[in-house]
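In: Predicted model, plus sequence, below.
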Amino acid sequence: MSFTFTGRRAATALATVAFLVPLAACGDDGGDKKPAAAATTSPAASGAPASADLTVLAASSLTDVFKTAGAAYESFHPGTKVTFSFAGSQELAAQVKQGAPADALVTADTKTMDGLASDTGTPAVIAKNRLVIATGEGNPDKVDNLKDLADPKLKVVLAAPEVPVGRYSKQVLDAQKIDVKPVSEEPNVRAVLSKVELGEADAGIVYKTDAETAPDKVDAIEIPDAQNAIAQYPAATLKTSKNAEAAAAFVTWLSGPEAQKILQDAGFQKP
């Protein structure tokens, strides 16, 4: 069957064809591929830059988990490289005050972060942690509780009081009226753990997640909730960052489901 168009109908048909031809030319050759508008999950479409080199200052207790998180972030954001600098939170704060080139900061306490309010964006707590007593493997000195740390025959190592884990340790010991004379006071939690691992100390107070990184070298003695302290980890961008948009995207990601799963799988508590 055929149709003949005349007059106004013919003109309308020709106009319709003329409109459709350019649209067809804009389509792709495959026919069944998704339109370009569907690709909204790229870093650029989600608001994050396509690529950036980020430097993140992070508390020592995040060393292992952030290596995993950084690799995951890079896989979600091709072209982005995340480099971490780990140290005690008080050391990180000093670096920020001295103008160290970095994009974001994550500390092991809110007090340190609050002291940097003029240097950071608005912080958000991304995780929590708790204290345990670390002893040598097999707990050879039979340490059962905080009171045992007062035994003068026991070599106990703590973090220095200006370090978040040292401050938390002093807080729980003072609350129980326990006088511990440490053989040394270390600059960060990993240094405390190392002393116990190497047998240079019989016991030390560390974060639960740190003890879990060395299950074949140390035992973790739980501290009851009523005697414990909860550490909070705030993350924030640095105002001196040259990659402000990318830094904000990373800090936001730390509170998202992918990063939260990595943190909680490593033993950190929900924020």
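Out: Looks like it came in fine. For clarity, every value in this text was computed on a predicted model and none was experimentally measured.
In: make it CA atoms for all contacts and neighbour counts henceforth
Out: OK.
In: List the contacts of residue 127.
Out: Residue 127 makes contacts with 232, 233, 234, 260, 263, 268, 269, 270, 271, as judged by Cα atoms under 8 Å, 6 or more residues apart in numbering.
In: hmm, try it at 6 Å
Out: Applying Cα atoms under 6 Å, 6 or more residues apart in numbering, one finds that residue 127 lies in contact with 233, 269, 270, 271.
In: any idea how far residue 140 is from the second one?
Out: As judged by Cα to Cα, to the nearest Å, residue 269 and residue 140 stand 29 Å apart.
In: The structure to be compared is supplied as follows:
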Amino acid sequence: MTCSAHRTRMLRTAGVGVAALLALSACSSSDDSDAGSSSPKASASSDELSGEVTVFAAASLKESFTTLGGQFEKAHPGTKVTFSFGGSDALAASITGGAPADVFASASPKTMKIVTDAGDNAAEPATFVRNQLEIATLPGNPDKVSSLKDLTDSDLKVVLCDEAVPCGAAAQKALDASDLKLTPVSYEEDVKAALNKVVLKEADAAVVYKTDVKAAGDKVEGVEFPESADAVNDYPIALLKESKNTEAAKAFIALVQSAEGQKVLTAAGFLQP
């Protein structure tokens, strides 16, 4: 006999007495239990992302990835995205040395290859943006720098990224394409360090990425040069196979590659792949 029929019979024969109230209570409990078993709540909770995602990313991605990290945490309460920004070569060395990380976003395929070639360390990388060089000068460009050749002036204090770093390798490629020789006052470990020399007025100019010039705002002035078209860097991203939070790491990579993620990156000055 169904609960509904039993309930009706009890009410007819006993009125609203103790037995009827007990029957009603039992049916209600049974109905609630059935509803709970068909509720999607349990399966939905198993699909929810949680925990920490550690992302090693090229220094030039700092501003845009920080924004995307905030968006990711807001979309997935209970997650936390922790970033380690720096020169891609140093990050790659850390990963191959056993540093715990879930995602690697490099400023060049060459530095990504360091990781993928070192055993079974990463899934297949995918290019998600590209970046182009620009000259950063002091605000107002007091030295009237208008070309890459102008940087060879011995009176100028010019800073480059170390050639092991993607921005340094790209700068050297542009110089070689123009048959120019440049002796900088220093080689810096990453693009932010190179740009900072100009911001602090410790250098007159630096060859950095367009994205870094844009991020610096009025602290520097950017000068484009045609040779930069010969040294555009592809940025690959990959899931690291030692990831401790694979699903959340995959979701972060998906955000970076999504239309929403690309909007943030192109707004920062990156080029689409």
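Out: The structure has been received and is ready for your questions. Note that the coordinates shown come from a computational prediction; the quantities given were computed from them, not determined experimentally.
In: Would you map the helices across the stretch 1-150 of structure 1?
Out: Listed in chain order, the helices found in the stretch 1-150 of structure 1 under DSSP state H, counting those that start in this stretch are 7-26, 63-76, 89-97, 110-114.
In: possible to save these as JSON lines with distance to residue 226 of structure 1?
Out: Putting those into JSON lines (distance: least, Cα to Cα, whole Å) gives the following:
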{"stretch": "helix 7-26", "distance to residue 226 of structure 1": "67"}
{"stretch": "helix 63-76", "distance to residue 226 of structure 1": "27"}
{"stretch": "helix 89-97", "distance to residue 226 of structure 1": "26"}
{"stretch": "helix 110-114", "distance to residue 226 of structure 1": "21"}
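In: Include mean neighbour count and distance to residue 183 of structure 1 when you put the ones you listed into TSV, please.
Out: Supplementary listing: the helices of the stretch 1-150 of structure 1 in TSV, determined by neighbours: other Cα atoms under 10 Å; distance: least, Cα to Cα, whole Å:
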stretch	mean neighbour count	distance to residue 183 of structure 1
helix 7-26	10	75
helix 63-76	16	25
helix 89-97	19	21
helix 110-114	18	26
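In: Can you check which of those gets nearest to residue 178 of structure 1?
Out: Within the helices of the stretch 1-150 of structure 1, the stretch nearest residue 178 of structure 1 is helix 110-114; the backing value is 24.1 Å (Cα to Cα).
In: Can you tell me which of the contacts of residue 127 of structure 1 has the most neighbours?
Out: Counting neighbours by other Cα atoms under 10 Å, residue 233 comes out on top of the contacts of residue 127 of structure 1 with 23 neighbours.
In: In structure 2, what residue corresponds to it?
Out: Under the alignment (TM-score structural alignment), residue 233 of structure 1 pairs with residue 235 of structure 2.
In: residues in contact with its match?
Out: Applying Cα under 6 Å, 6+ apart, one finds that residue 235 of structure 2 lies in contact with 106, 107, 108, 127, 129, 130.
In: That one belongs to a strand?
Out: Yes. Following the definition DSSP: H, G, I helix; E, B strand; the rest coil, residue 235 of structure 2 is counted among the residues of a strand.
In: can I get the contacts of residue 127 of structure 1 in TSV with distance to residue 181 of structure 1 and secondary structure?
Out: Formatted as TSV, the contacts of residue 127 of structure 1 follow (distance: Cα to Cα, whole Å; DSSP: H, G, I helix; E, B strand; the rest coil):
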residue	distance to residue 181 of structure 1	secondary structure
233	28	strand
269	30	strand
270	33	coil
271	33	coil
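In: Can you report how many residues lie near the aligned partner of residue 256 of structure 2 in structure 1?
Out: Aligned by TM-score structural alignment, residue 256 of structure 2 pairs with residue 254 of structure 1. The number of residues packed near residue 254 of structure 1 is 22, by other Cα under 10 Å.
In: Residue 44 of structure 1 versus residue 254 of structure 1, what's the distance?
Out: As defined by Cα to Cα, residue 254 of structure 1 lies at a distance of 18 Å from residue 44 of structure 1.
In: From residue 94 of structure 1, how far out is residue 129 of structure 1?
Out: Taking Cα to Cα, one finds residue 129 of structure 1 at 23 Å from residue 94 of structure 1.
In: Correction: the previous question concerned residue 144 of structure 1.
Out: If you measure residue 144 of structure 1 against residue 94 of structure 1 using Cα to Cα, the figure is 37 Å.
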